[in-house]
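Trainee: The sequence and its predicted three-dimensional model are supplied below.
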Amino acid sequence: MDRKAVFEEKLRALIKEKGQNGTIFPTSQRDQMITDILRIQSDGPKSARDYNLKNRYGVLKIGEENKLIRLGKNEAIRCIASIEE
């Protein structure tokens, strides 16, 4: 096995192990989160999930593309990449 195949196998194992508790998202789930956060920013949070998303994540617009970022206490910006990226 070459390095890329080993890396991808370990990544798949990590994703399977983490399940819903991880921060590794498929592209469809990441895009849905971006849509939800934009809705929350315009309409306001309406549920506990909305409040959690609002406090944990933000959307950074770069050009025409929206990026999901993890909010933190310090000034560092952490972009969330999808599995496919």
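Mentor: In hand now; what should we look at? Residues are numbered from 1 along each chain as shown.
Trainee: going forward, measure contacts between C-alpha atoms and count neighbours the same way
Mentor: OK.
Trainee: Leu60 is in contact with Lys67, isn't it?
Mentor: Yes: contact between Leu60 and Lys67 holds when scored by C-alpha atoms under 8 Å: they sit 5.1 Å apart.
Trainee: okay, pairing it with this:
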Amino acid sequence: MDRKAAFEEKLRALIKEKGQNAAIFPTTQRDQMITDILRIQSDGPKSVRDYNLKNQYGVLKIGEENQLIRLGKNDAIRCIASIEEMFD
């Protein structure tokens, strides 16, 4: 078994163990969250989910690419990587 396959197997086990509390997202879900946050920033929040997204996550534009970041009480910026980007 090569290193990437072993890594992906351990990552899948971790995600399965975490369940709903996981902050590990597939690329499609992360991109959808970025789209939703950009919509919320322009139109304003309209639902409870919108308020939760607005308070927990933000979008940081680096060059031409938008990165999902986790907002916190301190000034540390934590970028959210997708499952597919974890090994690279």
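Mentor: Arrived safely, thanks for sending. Quick caveat: nothing in here was measured; it's all calculated off a predicted structure.
Trainee: Got a TM-score for the pair?
Mentor: After superposition, the two chains reach a TM-score (sequence alignment, normalised by the length of the first structure) of 0.92; 85 aligned residues with a C-alpha RMSD of 1.2 Å.
Trainee: picking up where we left off before, neighbour count: Leu60 and Lys67 of the first structure, which is higher?
Mentor: Neighbours per residue, other C-alpha atoms under 10 Å: of Leu60 of the first structure and Lys67, the larger number sits with Lys67, 17 against 14.
Trainee: After superposing, tell me the mean distance of the strand or helix carrying that one to the second structure.
Mentor: In this assignment (DSSP states H and E), Lys67 of the first structure forms part of strand 65-70. Superposing on the second structure and averaging over aligned pairs (mean C-alpha distance after the TM-score superposition for the first structure), strand 65-70 of the first structure comes out at 0.2 Å.
Trainee: elements contacting that strand?
Mentor: helix 27-43, strand 57-62, strand 78-79 (3 or more C-alpha pairs under 8 Å, 6 or more residues apart in numbering; DSSP states H and E).
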